[in-house]
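A.B. asks: all I have is the shape, not the residue letters:
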């Protein structure tokens, strides 16, 4: 192979040797600035990074020969994935290489916290022998509340059960059957905070999870309980935790991640004794570092060998798919995202129903796109065509593909139907002659809307004044309405409205819109 690979962060030599053995030319150049990387990247076909190097759009615009970016780790926050996709560059990561390390580190933090190990160590080094000062607590029969039951969270649950702990958890995307298999009692989020002696979070940082652990939820916790964060900085409100530690409401907190990294001098944890802090080393084991680089290297080798890498985050083109299916793949992903934001309940099954001409095609790639769209809203941008089905299985979400031969009002149509704990919801879409995607039905309500940008979806009493109220309240908050679609059901006396707006609608505005009691459901949806 003649491809040139740039290693921009420190990685295991085993990965470098494997690339060289496969015939690649490998250069290691670490610590490059953005401007230096803009110049250097021009001659390379692939780049491998860890968390230090940031791949910006400016860098990508100069990467004329770049075909693939390998992130030796899980998070892709330091890569502009959208820009990479625009330039046709595949982004791969290694979502499973450091799972064990992250779970073990979480448990190390928990034990250190409850047994005061770091504080006792410092005391002994000062030639003190204050045994009574460091009396701690057993884990046995304590209740651990795990927020996020993916691979790391489920491993933490396994370790907790080995210590004789009661395991409760919250994850709105995992099915009850899957939780039972793992021996975890699922509860609503606030109930987990009320019941747990220890809260540990294992979720990605998204708009929905930012400050998930906040002052209100901390106040729900028992006096003398603990909080651990080895997931992502920003998921926990550090100031709220510090306040609860100083007041004595919380007995301790441990964190491997911080809102600002490296940690800043005014971080509220630094001056508080009953904290355990580590510098984002959850994945920093020799085994994990070897695992992630070898995984990424194997994916790069596979890519240049013409195979699809299993950890592809974006996959700019779904290989082997005919051009006439590409608009349907795009529509399917948008429908998956839409139905995720539309439905508040736990989803147990996704049915993808095809009508008309599209039902005569090989629709596997379209079905996977629905799952991909749904799961991106759950798991983040590392979901791809390659791993979407496996991730759905991991969550216990079943999916079926149905082809109907009956007549419909459109030449072709897709319906995404989700079975939740409380019932069935559906959204349908099509591609019209302009090759643009449309949402044409929500549940039994006919509409005609473009699935893009910021949308407000309302189900409300079909009576005068409601549309005017939306206009008044949104206008008062400087939110412009770009378009409106209304579907009515005369027998039920209800209507569904889709408003396309130019900016995000925050929670305060949503609450004001809901204040009259005549809106049964209101969802804010964003489709990129």
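C.D. replies: Received the coordinates, thanks. Source: prediction; values computed, not measured.
A.B. asks: going forward, measure contacts between C-alpha atoms and count neighbours the same way
C.D. replies: Will do.
A.B. asks: ok, residue 222 to residue 197 distance?
C.D. replies: As judged by CA to CA, to the nearest Å, residue 222 and residue 197 stand 7 Å apart.
A.B. asks: and what of residue 82?
C.D. replies: Noted for residue 82: a distance of 40 Å to residue 197, by CA to CA.
A.B. asks: so those two - more neighbours on which side?
C.D. replies: Of the pair residue 82 and residue 197, residue 197 is the one with more neighbours under other CA atoms under 10 Å, namely 23 against 15.
A.B. asks: so how far is residue 114 from the more buried one?
C.D. replies: Between residue 197 and residue 114 the computed distance is 11 Å (CA to CA).
A.B. asks: got it, and residue 217?
C.D. replies: The value you get for residue 217 to residue 114, if CA to CA is used, is 21 Å.
A.B. asks: more neighbours: which of these two?
C.D. replies: Between residue 217 and residue 114, counting by other CA under 10 Å, residue 114 is the more crowded of the two (21 against 16).
A.B. asks: next up, the contacts around that one.
C.D. replies: Shown in contact with residue 114 (CA atoms under 8 Å, 6 or more residues apart in numbering): 136, 137, 138, 139, 252.
A.B. asks: here's the one I want to compare it with:
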């Protein structure tokens, strides 16, 4: 069988670690596609016609229309830990294996970036640095921030990454609260890390700094909306390194304007890339980064290694590790 491999919407796979691309070229033809993030399923299938292995980024969406119109696809290997842009049931119906990167690969990189982005937001690092670059040293008194020591911290979503964020927050000596209906940690983890499990309203009302780490599904879509923000402790900060659609963007802007929310940092937006006229880009209390939480050398190397291993296993007639679907014969 001839293997044609499409790398879709990943600007990093095979770029820093070129050996990963070279490994795939030993297996078959490899081509990079940079497609509109909102491309429809049928058009996506047409673009990828003839490619039976796909290495996929966080976009576009491999939905029912994609699978109904696509020729044989053996594997979709996510260059990341999430799989919300792949219709798993449809993949199963079409005998397509779906694999993701093990969460431990991204755990430290994403959690550390959550803390870095939050601290940069609170201490106003970006705007003050820009003012210094412009020769405006005399403006420094405009960039007052807040300290972290002794404050209350909240983590919404206590999975692999959220639990690590909570552990990092604990070094500041204040209370750490977690909200998650199904935390992916053992019960003793809460005791060992002095973490309190609470409902969402309690977390919002008590915490000075809040990290969004929930996975995106029907129950979490737009969970931080206008009603939720009414419960927010006045002057709190929120950082989102998970999924942009966890928040209602207009509600975030309104909360900042009213002073209920002091600032918002996000590495993920509901629609990416962000358009130049997006109101968030015009608000100096909002800090955006282009989905770079996993962009450390250690993390990207591990992600690339996993995708290459997925492809090699498929070629060898084996299942990828952490594959999410099974063939119809199973």
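C.D. replies: It's in. All values derive from a computational prediction rather than experimental measurement.
A.B. asks: on that earlier part again, buried subset of the contacts of residue 114 of structure 1 as a ChimeraX selection?
C.D. replies: In ChimeraX syntax, the buried subset of these is picked out as below (16 or more other CA atoms under 10 Å):
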select :139,252
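A.B. asks: what's the closest of the contacts of residue 114 of structure 1 to residue 244 of structure 1?
C.D. replies: residue 252 (9.2 Å; CA to CA).
A.B. asks: map the closest one across to structure 2 for me.
C.D. replies: Under the alignment (TM-score structural alignment), residue 252 of structure 1 maps onto residue 263 of structure 2.
A.B. asks: kindly report the same for residue 350 of structure 1.
C.D. replies: In structure 2, no residue is paired with residue 350 of structure 1, using TM-score structural alignment.
A.B. asks: give me the distance between residue 350 of structure 1 and residue 377 of structure 1.
C.D. replies: For residue 350 of structure 1 relative to residue 377 of structure 1 (CA to CA), the value is 15 Å.
A.B. asks: which of these two has more neighbours?
C.D. replies: Ranked by neighbour count (other CA under 10 Å), residue 350 of structure 1 and residue 377 place residue 350 first, with 25 against 20.
A.B. asks: need the residues that contact stretch 127-138 of structure 2.
C.D. replies: Residues outside stretch 127-138 of structure 2 that contact it (CA under 8 Å, 6+ apart) are 139, 140, 143, 284.
A.B. asks: I figured the third one hits residue 123, correct?
C.D. replies: Yes: at 7.4 Å, residue 143 of structure 2 and residue 123 qualify as touching, with contact defined as CA atoms under 8 Å.
A.B. asks: which SS state does whatever residue of structure 1 lines up with residue 242 of structure 2 fall under?
C.D. replies: Aligned by TM-score structural alignment, residue 242 of structure 2 pairs with residue 231 of structure 1. In three-state terms, and counting by DSSP: H, G, I helix; E, B strand; the rest coil, residue 231 of structure 1 is coil.
A.B. asks: so what's residue 231 of structure 1 closest to, chain neighbours aside?
C.D. replies: The spatially closest residue to residue 231 of structure 1, leaving aside those adjacent along the chain, is residue 202, at 5.0 Å (CA to CA, 6 or more residues apart in numbering).
A.B. asks: tell me how many other residues crowd the aligned partner of that neighbour in structure 2.
C.D. replies: Alignment note (TM-score structural alignment): residue 202 of structure 1 maps to residue 213 of structure 2. A total of 26 residues lie near residue 213 of structure 2 under the criterion other CA under 10 Å.
A.B. asks: check contacts around residue 213 of structure 2.
C.D. replies: By CA under 8 Å, 6+ apart, the contact list for residue 213 of structure 2 reads 155, 156, 157, 158, 159, 161, 162, 240, 241, 242, 243.
A.B. asks: and the gap between residue 85 of structure 2 and residue 111 of structure 2?
C.D. replies: Distance, residue 85 of structure 2 to residue 111 of structure 2, using CA to CA: 22 Å.
A.B. asks: comparing the two, which residue is more hemmed in?
C.D. replies: Between residue 85 of structure 2 and residue 111, counting by other CA under 10 Å, residue 111 is the more crowded of the two (24 against 15).
A.B. asks: so what does the more buried one match up with in structure 1?
C.D. replies: In structure 1, residue 111 of structure 2 lines up with residue 103, judged by TM-score structural alignment.
A.B. asks: and if you look at residue 120 of structure 2?
C.D. replies: So, by TM-score structural alignment, residue 120 of structure 2 is matched to residue 112.
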